[in-house]
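[1] Test case, fold it:
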Amino acid sequence: MTTRQTVQEQVTSRRRMGVLFAMCLALVLVVGSVSGVNLVLPSVAVAIGASATQLTWIADAYTVALAALVLPMGALGDRLGRRNVLLAGTVVFGAGAAVGAAASSASVLIVARAVMGLGAAMIMPGTLSTITAVFPSEERARAVGIWSGFAVSGSILGMLLSGALLEQFSWVSTFVAAAALAGVAFVAAAVLAPNTADPHHARLDVVGSVLSGVGIGGLVFGIIEGSERGWLSPLSVGGFAAAAGGLVGWAMWSLRVEHPLLDPRLFRLRGFATGSAAITVQFLVTLGFFLVGLQFLLLVLGYSALMSTVALLPIAAVAMPVSVVAPALAARVGVRPVIASGMATIAVGFVLLAQLRVDSTYWSFVIGLGVFGVGVSLASTPATTAIVSSLPRAKQGVASAVNDVSRELGSAIGIATLGSLFNRGYVHAIESTTNGLPASVADVVRRSPAAGLDVAGRMGPNGAALAHGVKSAFIQGLGAALVGGVIISLLGAAFIVWRGPHRSDDTAADIDENMPASFADASSTIPTAGPAPAIEGAAA
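    Below you'll find the predicted structure:
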């Protein structure tokens, strides 16, 4: 006989550990596929003749699909069951990876990456929302901390796997591995995780889903195209216009319907609003730093792709313990000072990294890297907790999706912003080095540090001075990007100090496990009580 029981009645402590393992495995699958593809692109360019624009979209088709669809997929998980949607997502993800492995043209590979992004959008909200629905309040913060630790380190693990495979095999192996890992994630979730859902079974907001998808997808598309082609290019302007129309339409529609996809009035809640802003800023500076920091290891220190990824592992080493400790610290002193301190620590890490020079060693790099990792980990867990604690457990799919949208927006903005600051700093500094070079050669050197070092390498002994000039200009660009990261991090910290939740807000969100008090205060149209999320098909 099929029964319906609350999560706390059904799931034992031992089984909760299995749930945490399965959800973190699925999380690493999604996050690692964002970063791991970047190491593959040079091999893809040679193997299938992809252009620079096509390479950009092989990487970014995944990000756009994930950002555009994660919010409606989170709501769909609340409606149909989070595990159900997550399992379907692993199938879609694996199918896309399999098509990518067999692709012989750039266009097919772009489509495959978009399909993988769709699968990722189906997987990602279910990972966090299942954890928050399954774990009781006294264990939830630590579980979210572990999830956040894997969210931070997952990007590095993805690059590490890709780098290791590329040492022995072709780029195809990375897509085969992604498909295989999707299969493992499917089995783990099917065996270990319960299927939680919103017991209210409210009608899915299709109009809101379409409008939010157009708005968020258009915004990410516009940012990507703007950083590649210029902010006034037709594609970039078109993306921003679609974003404006979609987001304004979503807000107007959501204020009129009884059960919106996401009620805009939720952003009145201090925890929800500042948590979303904090996650956006964190991933803005994190992905922007990965862009320029990885190049320092590759071009200045001369590491291989695999060794460069290994050199970033100290972030993963500090992420897990700090992410686990952060919830206890936030419970003692409050969410606001912990998030703000984490962002200030990120700024300190960037200040240390900005001291790097052409002759700096890895040990100079790793000190700033470690401080940066502590800051990100310290801020990430309380910010995520602030978001998910603002909504009732029945709506954890949407809460998790908001967290994921914040991540993706921050990542896209960070790569565009810090990447642009780096490029401007490099181009300005390289001018004196290119004086006296033939115009065609100078143009190549100005294009990127990698191209400049390639030219220097072809000049033999006469290229030593050019190589030093390129590396010096790289350091100038790196410094410009890091200073930008310092300013953004400090502005984020100041915003959290100003608008972050008070201690009373921290506790109010969990007075009723089904409906936080602050959530009920956001709008008189939101119900103030309801049954806890249920596990369907559980034996009594």
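
[2] From now on I want contacts and neighbour counts done on CA atoms only, so please keep to that.
    Fine.

[3] what about residue 258, which SS state?
    coil (DSSP: H, G, I helix; E, B strand; the rest coil).

[4] How about the one 3 residues further on?
    Using three-state DSSP, the three-state assignment for residue 261 comes out as coil.

[5] likewise residue 402?
    helix.

[6] give the contact list for the residue minimising distance to the centre of the chain.
    In the chain, the residue lying closest to the centroid (Cα atoms, centre = their mean) is residue 407, at 4.1 Å. Counting by Cα atoms under 8 Å, 6 or more residues apart in numbering, residue 407 makes contact with 279-280, 283-284.

[7] Please generate a structure for the following sequence too, so the two can be compared:
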Amino acid sequence: MVLAVLCLATLTISLATTAINVTLPSLAVELNADNRDLQWIVDAYNLLFATFVLAFGSLSDRYGRKGALLTGLAIFGGGAVGASLAESSAQLIGWQAVMGLGAAFVYPTTLSILSNVFTDRADRAKAIGIWGATTGVGVACGPILGGWLLESFWWGSVFLALALAAAVSIIAASRVVTTSRDPQTPRIDYGGLALSVLAVGGLVYTVIEAPEHGWISAVTLGGFTISLALFVTLVFWERGRAEPMIDVTLFKNMRFTAASASVTFAYFALFGFIFLITQYFQLVRGDGPLETGLEFIPVATSIAVGSLLGTLLAVRLGNKLVVATGMLLFTTAFLWIATLSESTSYLEIAGQMIPLGLGLGLTAAPATEAIMGAVPLNKAGIGSAMNDATREVGGTVGVAVIGSVYASLYASTLRDSPAAQQLPAEVKSVVEQSVGAAATAAHQFAAAGDAQSAQTVSQTANSAFLDGLAAGSYVAAGVTAVGAVIAFLFLPAKPQ
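    Okay, the predicted model is just below:
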């Protein structure tokens, strides 16, 4: 019963990560949101989530994990209700930030409670497999929920559904979950709390803003330099504390470090994939929100199977072999995805999603089990928070990097296209902004009776988008290949 409640809470948070994506076209119209507004509607949630997850994971160890879970769900649910009533993009961005703050309490707490309930490694591995399946499926099924609600009701219904799920989770958790905490009740490490918030928050904010300012601009390089300095300061601060918030010596354990890197690389690839493939379905293939969501079913199913199978195999065969295999499946999937065209059948796309989903399941769940197995039970909250931070940072960096690679190649391909050269200058500048802007321009031409221009704009933009998608897929394949090498070299074969 405890595991079921924790999975429900985890599913609620995971759905929120991607459910908003399919509502972006509607938000652009109804809230008059430009591209930058839409980016921050998505990123405000991730920024607050990643920034505070380490601090809140540590506080849950000290003050009680059940209380942290209920507090986080209440904050998340309240933010979701507020988001459903937002009347401007600024209001929605603010409420998304509140939801991210609540998620930063909930996510690490679910895993830390799980680790304290299931203390036997085999049982814990099975439980983490189910928890990991819930996490991955939630991320992949977010577009399904968002698409169905958007076609049936209005965009605010997506947030009301999340608020309802949070309310049910609160009722169930208050009845079923018992509290646990670090029995040593160490003093609060205020310096560690502040430095972790500033370091992670600074890094994520810099990554989010990098595509806007340029990756080698003074603003971006300055942000990365400050973030690095803060992380170095955090390490030295924690090493000098008798009771640190984060035991940085954990990173000497390669089981912990290599597993954390594997989770980071896996979510880098997953979030980058969802960012690109959602646009491919809706803007290149012309699928509706619900149809787009349903097209994610193969990857969601594969993640569930891979997560359950991965932890079982990890106990028998060791994390090294399972996680490295998962990363190689990821790499194979992205090399295949790079071949997408306008005429690619959905059957082939579903085939591409299967190794991708299995790759995530075989990587993330066993790697999470390895991380939690390396952390003492009384520090499960901060251990879980470190695992969650790697997910969020990896996913945010994945969207920013893969999105930048795609966007730069899209714009350059469009500029060099002979067909684009024939377009009026004002139309060409609009089409270069994004494939969504190109789709809008094509519809306007068609409505005006200029079918030839509409076809030219559509074909040129789609071709440029596919070039950018292929480049982004190759980047993801390269990252996951490096992850496979790291897992194979540094994860222990049979950890005690």
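
[8] and the residue nearest to the centre of structure 1, what pairs with it in structure 2?
    In the superposition onto structure 2, residue 407 of structure 1 corresponds to residue 391 when matched by TM-score structural alignment.

[9] What is the subsequent helix or strand relative to the strand or helix carrying its match?
    For residue 391 of structure 2, the element it lies in under DSSP states H and E is helix 380-416. Following helix 380-416 of structure 2 in sequence order, the next helix or strand is helix 418-421 (DSSP H and E).

[10] Flag every buried residue along that following helix.
    Neighbour-count burial for helix 418-421 of structure 2, with 16 or more other Cα atoms under 10 Å as criterion, is recorded at residue 420.

[11] what's the helix or strand following it aligned against in structure 1?
    Following the chain from helix 418-421 of structure 2 toward its C-terminal end, the next helix or strand by DSSP H and E is helix 425-431. In the comparison with structure 1, helix 425-431 of structure 2 aligns to the range 439-445 (TM-score structural alignment).

[12] mean per-residue distance, that stretch to structure 2?
    Superposed on structure 2, stretch 439-445 of structure 1 shows a mean distance of 1.2 Å to its aligned residues (mean Cα distance after the TM-score superposition for structure 1).

[13] Pull the residues that contact that stretch.
    Taking contacts as Cα under 8 Å, 6+ apart, the residues outside stretch 439-445 of structure 1 that touch it are 434-435, 451-453, 455, 470.

[14] now swap in stretch 224-237 of structure 2 and tell me
    In contact with stretch 224-237 of structure 2 (Cα under 8 Å, 6+ apart) are residues 191-192, 195-196, 198-200, 202-203, 206, 248.

[15] Tell me the spacing between residue 448 of structure 1 and residue 440 of structure 1.
    Residue 448 of structure 1 sits 14 Å away from residue 440 of structure 1 when distances are taken as Cα to Cα, to the nearest Å.

[16] which of the two has more neighbours?
    Neighbour comparison, residue 448 of structure 1 and residue 440: the larger count goes to residue 448, with 17 against 8 (by other Cα atoms under 10 Å).

[17] Now for the more buried one: which residues touch it?
    When contacts are counted by Cα under 8 Å, 6+ apart, residue 448 of structure 1 touches residue 423.

[18] So it versus residue 281 of structure 1, what's the distance?
    Between residue 448 of structure 1 and residue 281 of structure 1 the distance, using Cα to Cα, works out to 26 Å.

[19] Same check on residue 203 of structure 1?
    Between residue 203 of structure 1 and residue 281 of structure 1 the distance, using Cα to Cα, works out to 33 Å.

[20] and what of residue 8 of structure 1?
    As judged by Cα to Cα, residue 8 of structure 1 and residue 281 of structure 1 stand 34 Å apart.

[21] who's more crowded, the two?
    With neighbours defined as other Cα under 10 Å, residue 8 of structure 1 and residue 281 compare such that residue 281 has more, 25 against 16.

[22] Now do the same for that one: its match in structure 2.
    Aligned by TM-score structural alignment, residue 281 of structure 1 pairs with residue 265 of structure 2.

[23] just residue 485 of structure 1 next, same as before
    For residue 485 of structure 1, the equivalent position in structure 2 is taken to be residue 476, counting by TM-score structural alignment.

[24] if we can go back for a sec, what sits against the match of residue 281 of structure 1?
    Residues counted as contacts of residue 265 of structure 2 (Cα under 8 Å, 6+ apart) are 394, 479-480, 483.

[25] Among those, which are located in helices?
    394, 479-480, 483 (DSSP state H).

[26] would you turn those into TSV with distance to residue 16 of structure 2?
    Formatted as TSV, those follow (distance: Cα to Cα, whole Å):
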residue	distance to residue 16 of structure 2
394	17
479	26
480	25
483	27
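
[27] All set now, cheers.
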